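A.B. asks: for reference, the sequence and a predicted model appear below.
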Amino acid sequence: MLVFKKLKSFYLPYKRDFIWSMLFLLVVAAITVVYPIILQMTIDEVVLGKKYDWVPWISFGFIAIMAVKGLSTYIQHYLADMFGIKSVYLLRNALYEKLQRLSFRYYDNAKTGDLMSRLTADVEGFRIFVSFGFIEILRFVIQVGASLCVMLYYSVSLTFVTLVVLPFICVTAYKFDKAVHPAFRGIRESFGQLNTKVQENISGIHTVKALSKEAVEIERFNETNQVYRTKQLTTAAVWAKYFPLMELIGNISVVALLGYGGFQVIQGVLNPGELVAFYSLVWYIMWPIMNLGFTINMFSQAKASGERLLEVLEAPETIYDGKDVKPIDHLEGHVVFQDVTFHYQMEETAALQHITFDASPGSTIGLIGATGSGKTSIIQLLSRFYEPTEGTILIDGRPIQEYELKMLRTQIGVVLQETFLFSSTIKANIAYGRPDATMEEIIDAGKRAQAHDFIMELPNGYDTMLGERGMGLSGGQKQRIAIARAICTNPTILILDDSTSAVDMETEFQIQQALQEVMKGRTTFIIAHRISSLKHADEILVLEDGNIIERGTHEQLTSDNGAYQRIYTLQYQDQAAIIEKAVR
């Protein structure tokens, strides 16, 4: 029950719905126990006692009771559903908000499909138990308790003979719960893996088809699906083992009832109507006990789901606003890295080692180096997507931890190498970081990013609806919209992470010319593989294995016989070869 105790903040606010549902459940349970009493009166008084004048009254009373029970059942189910639906509404919102607050470090190890499974299947599993499981447990207690009281009223000895098997059913139910919970936990985890496999395949379908790997992906899916099937079969085996056993024990109780009860009727200790009523009451006890397996089933699924949901809700938030955060409206853009070292995982080699540089306001810093050299790590630390392992990062003389996260990131415009666009209009995508931007400002951002012309050629211009991840646009078009989005926020610090990698050299030149205007007065960090993008930088940092191995202007670095000069020579030779081939 610890899981439900930890999640109580999501369902306790709606306890009124639950309490009213429970009250109507009491009415339903009371009426249910009245049935055998009416049956006993009909047999003993009307049939055997020949009190036929009771028939209209008993019939009228029975119809009235049925109407009350039907109405009470409807209200009880409605309120129970409301209790569950409202509870998981809060829970689902809390999960989504938590995912927004978790740092990149959490997502480095998380799988998209598994997270989707938690927000859908696991939340739904928890809802079903909250809506019906709690009520079923109360129904069990109330109905069994009321039936037992009536049975004791009719015959104490027959009650004890009938219920002598009850401890055996309880022990079996306990063992069933112990066996089925880990089985359901395995099913939930396997379902998350299955979702992950489907999500990865759909996201990478172009790569799969381009390399003709459909058969390989089908085989991999079959393997994951096989694990999921095995987990389900294991759970089915547990169910098949314990539920028939509980039913067998219940039927033994019925045999004992008919044998000893029939003997009491022959001896005149018990009336025939009382025996018939007793038989009905026994099933009002036995069926809830045997259906306890279904309730345990529901409870185990909800418990397993709750554990997986708590893993998200209780995940540590490593990036957050500290107590000493001071609100500020604007940054000057003076960025300083002081002896910064960073590990993605502590046991791994450092992604950055003792990085130190000083970027004055309005300056442009170029970052170049091989893949994995640490370029992207620097800008991720600057935006506080991660915290440095050692060292300090200052903006305008203050550690970045002293700035409010929201304010800090709105002052930093980022254009990532891997462009992401939302399934919305182009206008909404450009204004995503600044929803209050006017249409004139959106168009101006589009023009500066050299995106306005191709946008106006689309059927609906800036109101054109994009497909998932910007489907329908070329890589270069998507990158130019991403640049327009960064420009629209009017940031103090601008980060361009290889932002022109997906455009041709002519478009790159046009964008670079436009960015020269945009970069004025802004501290800009440019990550690029093409030296042509870095020529005008105030300082270029050449990185290798997380270290700055060279630094200086383009002219200084090309005059040295170092790594930058070798990169420049290779790129120049490649361009010269292309030109020579074109001339021929």
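C.D. replies: The structure has been received and is ready for your questions.

A.B. asks: okay, CA-based contacts and neighbour counts for the rest of this
C.D. replies: Noted.

A.B. asks: who are the packing partners of the helix or strand residue 285 falls within?
C.D. replies: Using DSSP states H and E, residue 285 sits within helix 272-290. The helices and strands touching helix 272-290, judged by 3 or more C-alpha pairs under 8 Å, 6 or more residues apart in numbering; DSSP states H and E, are helix 15-41, helix 134-154, helix 166-203, helix 214-266.

A.B. asks: which stretch among those comes nearest residue 321?
C.D. replies: helix 166-203 (31.8 Å; C-alpha to C-alpha).

A.B. asks: so which bits of that closest one are buried?
C.D. replies: 166, 169, 172-173, 176-177, 179-181, 183-197, 199, 201 (16 or more other C-alpha atoms under 10 Å).

A.B. asks: which stretches of the chain form strands?
C.D. replies: Under the criterion DSSP state E, strands of the chain are mapped to 335-342, 352-359, 364-369, 390-395, 398-399, 412-415, 493-497, 523-527, 539-544, 547-552.

A.B. asks: for the first one, what is the distance to the chain centroid?
C.D. replies: In other words, strand 335-342. Remark: strand 335-342 is offset 34 Å from the chain centroid, using C-alpha atoms, centre = their mean, to the nearest Å.

A.B. asks: now it: buried residues?
C.D. replies: By neighbour count on 16+ other C-alpha under 10 Å, the buried set for strand 335-342 is 335, 336, 337, 338, 340, 341, 342.

A.B. asks: cool, stretch 444-453 as well?
C.D. replies: Buried residues in stretch 444-453 (16+ other C-alpha under 10 Å): 444, 445, 446, 447, 448, 449, 450, 451, 452.

A.B. asks: ditto for stretch 80-91
C.D. replies: 80, 81, 82, 83, 84, 85, 86, 87, 88, 91.

A.B. asks: likewise for stretch 528-540?
C.D. replies: 528, 529, 530, 531, 532, 533, 534, 536, 537, 538, 539, 540.

A.B. asks: and for stretch 130-145?
C.D. replies: 130-137, 139-140, 142-144.

A.B. asks: can I get the residues you listed in JSON lines with distance to residue 506?
C.D. replies: Shown next, in JSON lines, are the buried residues of stretch 130-145 (distance: C-alpha to C-alpha, whole Å):
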{"residue": "130", "distance to residue 506": "61"}
{"residue": "131", "distance to residue 506": "62"}
{"residue": "132", "distance to residue 506": "64"}
{"residue": "133", "distance to residue 506": "65"}
{"residue": "134", "distance to residue 506": "67"}
{"residue": "135", "distance to residue 506": "69"}
{"residue": "136", "distance to residue 506": "70"}
{"residue": "137", "distance to residue 506": "71"}
{"residue": "139", "distance to residue 506": "74"}
{"residue": "140", "distance to residue 506": "76"}
{"residue": "142", "distance to residue 506": "79"}
{"residue": "143", "distance to residue 506": "80"}
{"residue": "144", "distance to residue 506": "81"}
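
A.B. asks: and residue 279, how far from residue 322?
C.D. replies: Using C-alpha to C-alpha, to the nearest Å, residue 279 is found at 67 Å from residue 322.

A.B. asks: below is an additional structure, to be compared with the one above:
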Amino acid sequence: MNILKRFISYYKPYRLLFYTDMLCAIIVSAIDLSFPMILSYLINRVFIQGREAILNTIMVVGIALLAMYIIKYFCQYFIVSYGHIMGAKMETDMRRDLFTHLQKLSFSYYDKRNTGELMSRLVADLFDISELAHHGPENLFISILKIVGSFVILMTLNVQMTLALSIVTLVIIVFSLYKNKVMQPIFSDNRVKIAKVNSSVQDSLAGIRVVQSFANEGIEKKKFAHSNEAFLESKTGAYKVMGGFHAWNSFFEGLLYIVVVVTGGIHIANGTLRPSDLAVYILYINIFINPIDVLINFTEQFQKGYAGFKRFVEVLETHPDIKDEPGAKPLTQIKGDIEYQSVSFGYDEEESHVLDQVSLKIKAGETIALVGPSGGGKTTLCSLLPRFYEVTSGTITIDGQDIRKVTLASLRNAIGVVQQDVYLFDGSIKQNIAYGKAGATDEEIIEAAKKANIHEFISSLEEGYDTYVGERGVRLSGGQKQRLSIARVFLKNPPILILDEATSALDNESERYIQKSLEELAQNRTTIVIAHRLSTIRNADEIIVITDEGIKERGNHQELLEIEGIYAHYYRMQFEGLEG
């Protein structure tokens, strides 16, 4: 019922379209039902009269029929065109709601899911739902009208024949309900399997450069073939069930004709039925059977749409684990004092904590560097500050305010992040830099590019700032992409900076330029730097060495060299060529 209520709610903005569609459906059904009645009237009342009476009546009937079918034309046009438009609008609304909800879900949700699977829900599933949204009510409504209407008329023509007919119809209904139950899990499996195909395609194409560099096209083909064959197997099973379903229903429909012909012949032999009435009765049988066919065919569409909508609702009912708390206030007038108080964090409840009881104070305007072996929790520690993940226990504050008590938007607007894995959007260089500040002027974008030491390179391009970067910035080098991402942060101009290996992809010359720019940007701002290249953090106010056992060393560059600990060991490995 919850799924049904959700589905019906999407009709509300388009009630006028829906009711008009249903009105047109009534008119079309009424016209279809009236034709055999008109034919019966002509056979039994008009065609037995004289020539002149027949000609006068048939002209009036012909004009009336023409008017009816002109009306049916406009109604049919509305049903097919605006009915589908209504379905498309509902699909658009569902896609908007799904995309909006996906934007709210935290990193932990995406850590466990593939983009291709989510794309399948946004595209393939919603198309099936759109078709169901349009055809579902319309097919059901028209079919019920025609079945009930023709049944009533058939009863007036011959009660005994119609009762015999209703027994076969009851068998069809019971059989259809049973098969419908059988098909439901099969079509749900179809949706899962096609999602895996999409997932396989997305994964392989996104990593096409890695695939080709290792000459592993054969491996990718096998992986794709596995998911593709699994989908084929699922579809084959579904079509076998559908084949039996349609074949049996076709057989039952044949039984309806057999019942009519046999019982009708008996009545004619007994003189209780005229042959002309049997002909009209058979016309109504066609009207009676046609909606049954529609409902049988609709079963497949319903199962696809229902399975898709169920998957759609599953995502919408996934509650964001990171969201604004009731009464959360914007973070304003930020100085930049940061404190981690006994912070622990684990990605899964079952796993041990990546961070365990970490306490750390960073004064406003300080530059703090985090160093240590991979897996020690440096990036995780930084990811907790903008609430990309939620702390398992403990508290993080900015200027004494618990970050869980302020709005997410204001918190994240206050923090600029340059990540090690740079992501550029499909579009121009200007659009990618402007992502750092909505509504930025061209002058501001150019100034940010200059500070990031990328302006001269952009100016040398034929299309300058309008140059297309390609998917994920594929047309740019690693260093160029990194500098564009740094330009974004210059443009954003936040009071708190997180630099996660911000200069890792730069050559030595570019690194010197960028390092100078970053030091300028860090003036009077709180800056957290994650670095493996220790040359970039010599001037940090404090260097913190983090291992999987927590914080092991703290101090400035000179102090850490003097204690001959982990930092000194790493430093000598990089600059004196010592082996670890």
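C.D. replies: In hand now; what should we look at? Here the structure is a predicted model, which means the values were calculated and not measured.

A.B. asks: fetch the TM-score of the aligned pair.
C.D. replies: Laid over one another, the chains give 0.96 as their TM-score (TM-score structural alignment, normalised by the length of the second structure), with 576 aligned residues with a C-alpha RMSD of 1.6 Å.

A.B. asks: on that earlier part again, the second structure: matching residues for the helix holding residue 285 of the first structure?
C.D. replies: With TM-score structural alignment applied, helix 272-290 of the first structure matches the range 275-293 in the second structure.

A.B. asks: quick check: residue 130 of the first structure touching residue 84?
C.D. replies: Yes: counting by C-alpha atoms under 8 Å, residue 84 is a contact partner of residue 130 of the first structure at 5.2 Å.

A.B. asks: the buried residues of stretch 444-453 of the first structure in helices, which ones?
C.D. replies: 444, 445, 446, 447, 448, 452 (DSSP state H).

A.B. asks: map residue 174 of the second structure across to the first structure for me.
C.D. replies: Match for residue 174 of the second structure (TM-score structural alignment): residue 171.

A.B. asks: actually, residue 425 of the second structure.
C.D. replies: Match for residue 425 of the second structure (TM-score structural alignment): residue 422.

A.B. asks: how many other residues sit next to its match?
C.D. replies: Residue 422 of the first structure has 16 neighbours, counted by other C-alpha atoms under 10 Å.

A.B. asks: now do the same contact list for it.
C.D. replies: 429, 466, 467, 468, 469, 470 (C-alpha atoms under 8 Å, 6 or more residues apart in numbering).

A.B. asks: which of these sits closest to residue 489 of the first structure?
C.D. replies: Looking across those and measuring by C-alpha to C-alpha, the closest to residue 489 of the first structure is residue 429, at 11.7 Å.

A.B. asks: so what's that closest one up against?
C.D. replies: 421, 422, 481, 485.

A.B. asks: let's see that with 7 Å instead.
C.D. replies: 421, 422, 485 (C-alpha atoms under 7 Å, 6 or more residues apart in numbering).

A.B. asks: leaving out sequence neighbours, find the closest residue to whichever residue in the first structure pairs up with residue 411 of the second structure.
C.D. replies: Correspondence of residue 411 of the second structure to the first structure, assessed by TM-score structural alignment: residue 408. Spatially, and ignoring its direct neighbours in sequence, residue 408 of the first structure is nearest to residue 383 (7.4 Å; C-alpha to C-alpha, 6 or more residues apart in numbering).

A.B. asks: please look at the one you found and residue 407 and confirm they touch.
C.D. replies: No: here residue 383 of the first structure does not reach residue 407: they are 10.8 Å apart, not a contact under C-alpha atoms under 7 Å.

A.B. asks: ok, the two, which is more surrounded?
C.D. replies: Taking other C-alpha under 10 Å, residue 383 of the first structure and residue 407 do not tie; residue 383 has more neighbours (20 against 14).

A.B. asks: distance of that one relative to residue 165 of the first structure?
C.D. replies: For residue 383 of the first structure relative to residue 165 of the first structure (C-alpha to C-alpha), the value is 67 Å.

A.B. asks: can you check residue 258 of the first structure too?
C.D. replies: For residue 258 of the first structure, the distance to residue 165 of the first structure (C-alpha to C-alpha) stands at 15 Å.

A.B. asks: do the same with residue 136 of the first structure
C.D. replies: From residue 136 of the first structure to residue 165 of the first structure the distance is 22 Å (C-alpha to C-alpha).

A.B. asks: picking that back up, which one of the ones in helices among the buried residues of stretch 444-453 of the first structure is nearest residue 102 of the first structure?
C.D. replies: The closest of these, once distances to residue 102 of the first structure are taken by C-alpha to C-alpha, is residue 445, at 30.5 Å.

A.B. asks: in contact with the equivalent of residue 309 of the first structure over in the second structure, which residues?
C.D. replies: With TM-score structural alignment as the criterion, the equivalent of residue 309 of the first structure in the second structure is residue 312. Taking C-alpha under 7 Å, 6+ apart, we find residue 312 of the second structure in contact with residue 121.

A.B. asks: just give me the neighbour total for the closest residue to residue 169 of the first structure other than its chain neighbours.
C.D. replies: Spatially, and ignoring its direct neighbours in sequence, residue 169 of the first structure is nearest to residue 246 (5.7 Å; C-alpha to C-alpha, 6+ apart). Residue 246 of the first structure has 25 neighbours, counted by other C-alpha under 10 Å.

A.B. asks: once you drop chain neighbours, what's closest to the counterpart of residue 140 of the second structure in the first structure?
C.D. replies: Under the alignment (TM-score structural alignment), residue 140 of the second structure pairs with residue 137 in the first structure. Counting by C-alpha to C-alpha, 6+ apart, residue 137 of the first structure lies nearest to residue 295, which is 7.4 Å off, once chain neighbours are set aside.

A.B. asks: what about that neighbour, how many residues nearby?
C.D. replies: 22.

A.B. asks: now which residue in the second structure aligns to residue 376 of the first structure?
C.D. replies: Using TM-score structural alignment, residue 376 of the first structure lines up with residue 379 in the second structure.

A.B. asks: got it, and residue 478 of the first structure?
C.D. replies: Checking TM-score structural alignment: residue 478 of the first structure goes with residue 481.

A.B. asks: residue nearest the middle of the second structure, spatially speaking?
C.D. replies: residue 122 (3.0 Å; C-alpha atoms, centre = their mean).

A.B. asks: map it onto the first structure.
C.D. replies: By TM-score structural alignment, residue 122 of the second structure lines up with residue 119 in the first structure.

A.B. asks: many thanks, have a good one.
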